[in-house]
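Chemist: Coordinates only, no sequence provided:
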């Protein structure tokens, strides 16, 4: 069976991981992670205190080498949620960067420090587990109840990373830079395990900064991963930062994910650098599903086409497949493929409810362009607005609002209306707090770009939109 990390098995001397001034080659990583793997082999599960450090990456790799399922733990998780995760997953050990202070619920577990000193003797790496064996248990954000543990098998990790290698022409020559958290799919699986599987390298910034991005892209990095909040900061900085513009111009690939990147930021980055940011679409339960390809058209506002091995369909409210690729007909995305999870840990009821005759119900609503490109219009629960007999996706209205010069941030929701069923509500963070654009002005702006029934009927002004650690807007908090 082929190894998850071929370059580790081959003891490649190429750089693998860089966090600040701490660097490990693939051979060195094989040595330190291999030594740790022998100490945790046989454990049912291990938790990893997922700080943005080299020790976190070593701990995750060690557990994967040992065939022990990894539970990455967000260091910002509150006590109640953390207690639920630990109780639900029952890890036998906790791995943490040396010196990291753990909260009481984790401190009660047996702890192993993920030391990164080079082991004097390279131990043989364990045999590769079955592709169906669980690799990670990643907890959802818990927006509709206690977080659920998503059990991701090894075949889901390899299928996604290999499909992205095809879509992005990702090779061992690539050097990735990012500053994403290491407790979730984007930063950990794509951002750390992806370069390791390819035999390339990753330079983690520890904490995102435009200076860090410019520095690394100017000194050999070829790819950048980020979320919309990061790219927005880049777009804001470009006007006054020629070094950043030059660095981005030289990058091979700029990738955004976790939420939609506003068209305005797409255009500002493209105008300043000549480079287009591409977007991809994934979920904790499915890893990656679609992407704009490196050799395809980087069309703003879309998440590209299904990745190799991924089956994607849209269905209407009755569950019937939608065959129209007309850029207008909205349906829920359902998926099949080797990239999917196997179950929600200890939740057979939720696992069964998540599938429709073998198709995973994503809850994401989308349309498809005539050439198959997918455009996400929002979540079924919070972003599909039924107003005046129309089904309206919040995402396209948000993009138009963000094109208004008086709008810094925007979110769109629906709320009950006796006449329309639901009315469209725009939540606006104005560019100038003392001179916000009027509700009438914003409605006219949207009406000039979209159909009149998509105009916001109510506008509410905020100082900032509520966001989670990945930069996603928490719309349920808006109505709280």
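Modeler: That came through, no problem. Not measured: the values here are computed from a predicted model. Numbering: from 1, shown residues only.
Chemist: drop to CA atoms for contacts and neighbour counts, all remaining ones
Modeler: Noted.
Chemist: gap between the two ends of stretch 67-82?
Modeler: Criterion Cα to Cα, to the nearest Å; first-to-last residue distance in stretch 67-82 is 24 Å.
Chemist: can you check stretch 119-132 too?
Modeler: First-to-last residue span, stretch 119-132, Cα to Cα: 31 Å.
Chemist: which parts of that stretch are buried?
Modeler: 119, 122-123, 125-126, 128-129, 131 (16 or more other Cα atoms under 10 Å).
Chemist: what do you get for stretch 233-243?
Modeler: Going by 16+ other Cα under 10 Å, stretch 233-243 has these buried residues: 234-235, 237-238.
Chemist: Please compare the first structure with the one that follows:
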């Protein structure tokens, strides 16, 4: 890797050997041991990596704080988590953020070194308190144990043939499961090298590929930009595996990425409360629109509205529930939310609707609250209709929702980004030729772009 050790940790152009990172983290751990929780302003930096590793080393739960969080979100996370310390990788840059914060705020010194031992944390104790997006209220703190993280990384390493010989490349935020748990702790546990590009740009990914990058993580927005950048996509031909997650990868992006890189990407499924539970295997069939089978130790099931178990026939749509060692220990201080999220027999209600094929392959239709449309007595998955629309050569993006309708209960409405001249009136007929007639959109609305969050997920509540 251009003069660095293959197992080095590099973030935004700066690198540390694994040994130096561990010694720096040990020194930080000496100063925070015994705290009930430590917050970390999770910038894309080596300091963030060292601070998180320090908390895990001494058994203090780490609370990653998004560096762009607004005052209300920031204040809620800090007060709700019970953190008494805050580690800031850039105290000068973050000083104005903490004017009204009554915490012990400390810088992160990468030059410090220590080798003092700390007791091995209880595997069942919380390693991270990760805050959800808060789309239905204030963000909720999810308690993720050391055991859950280890189980998830080990199962994914098996599924993706991830070894110390790999060099992982990504530029994802370090306050989410994708960027932090998989993208940093995964590399540290597996023993592979890590190149965090600072930002997930096509040029950054291409440059890292030229220096030996073999395993690449990205969200659909990242892969879409790379697929459209022919030189960057060609550079990734030398990679071993491309992995996409955090939102469904549109079929046209999948196909263009495969054509230009020579790699059919792996898609996987998970959420903050469960970590990653389902994935295509590196050696398995990689079909667009599918997220593979449960990883080792995880079980899944489909449940109907009355609580009945539904068949795994590849067609029946139901709520996806999961269980296994990767599950979190629930929401911090929210017993009612925990009772709603977990079944009596210990399964987590994901709130996502899916189909499961006889061979165990999963297709995620979307969120039950927004993507299960009840129209004229039929249950229609928005994701299936979106996939049919995206098969049209002139459709670039599509989001399907159910809108109130006096006769049908809900009518199917499609919001699309399309090439000039596309006949939107004919798109309903196009869908009906590949799906059942009752799944055709009754209205098609053209948009310049779809509203998305920072992780590339379409914000359907902003449509309509």
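Modeler: On my side now, so go ahead. These figures come from a predicted structure and were not determined experimentally.
Chemist: picking that back up, switch the buried residues of stretch 233-243 of the first structure over to CSV; also include secondary structure.
Modeler: CSV is the format used below for those (DSSP: H, G, I helix; E, B strand; the rest coil):
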residue, secondary structure
234, helix
235, helix
237, helix
238, helix
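Chemist: quick check, nearest of those residues to residue 216 of the first structure?
Modeler: Among these, residue 234 lies closest to residue 216 of the first structure (Cα to Cα), at 14.2 Å.
Chemist: Give the aligned equivalent of that closest one in the second structure.
Modeler: Following TM-score structural alignment, the counterpart assigned to residue 234 of the first structure within the second structure is residue 226.
Chemist: For that match, which residues are in contact?
Modeler: Neighbour list for residue 226 of the second structure: 201-202, 232-233, 257 [criterion: Cα atoms under 8 Å, 6 or more residues apart in numbering].
Chemist: Recalculate using a threshold of 6 Å.
Modeler: By Cα atoms under 6 Å, 6 or more residues apart in numbering, the residues touching residue 226 of the second structure are 202, 233.
Chemist: One more: residue 464 of the first structure?
Modeler: Contacts of residue 464 of the first structure by Cα under 6 Å, 6+ apart are residue 429.
Chemist: again, 10 Å this time
Modeler: Counting by Cα atoms under 10 Å, 6 or more residues apart in numbering, residue 464 of the first structure touches 408-410, 427-430.
Chemist: Of the residues you listed, which pair is most distant in space?
Modeler: 408 and 427 (10.8 Å).
Chemist: overlap in contacts of those two?
Modeler: In contact with both residue 408 of the first structure and residue 427: 401, 464, using Cα under 10 Å, 6+ apart.
Chemist: farthest residue from the center of the second structure?
Modeler: residue 407 (38.2 Å; Cα atoms, centre = their mean).
Chemist: which residues touch it?
Modeler: If you count contacts by Cα under 10 Å, 6+ apart, residue 407 of the second structure has them with 375-376.
Chemist: related to what we said a few turns ago, between residue 408 and residue 427 of the first structure, tell me which one has more neighbours.
Modeler: When residue 408 of the first structure and residue 427 are compared for neighbours, residue 427 comes out ahead with 23 against 16, by other Cα atoms under 10 Å.
Chemist: Give me the secondary structure label for the counterpart of that one in the second structure.
Modeler: The alignment partner of residue 427 of the first structure in the second structure, by TM-score structural alignment, is residue 415. Following three-state DSSP, we place residue 415 of the second structure in the strand state.
Chemist: With adjacent residues omitted, what lies nearest to residue 415 of the second structure?
Modeler: Spatial nearest neighbour of residue 415 of the second structure, chain neighbours left out: residue 445 (4.7 Å); criterion: Cα to Cα, 6 or more residues apart in numbering.
Chemist: And the one you found, what's its match in the first structure?
Modeler: Checking TM-score structural alignment: residue 445 of the second structure goes with residue 460.
Chemist: Just confirm its match contacts residue 442, I think it does.
Modeler: No: the criterion here is Cα atoms under 10 Å, and residue 460 of the first structure misses it with residue 442 at 11.3 Å.
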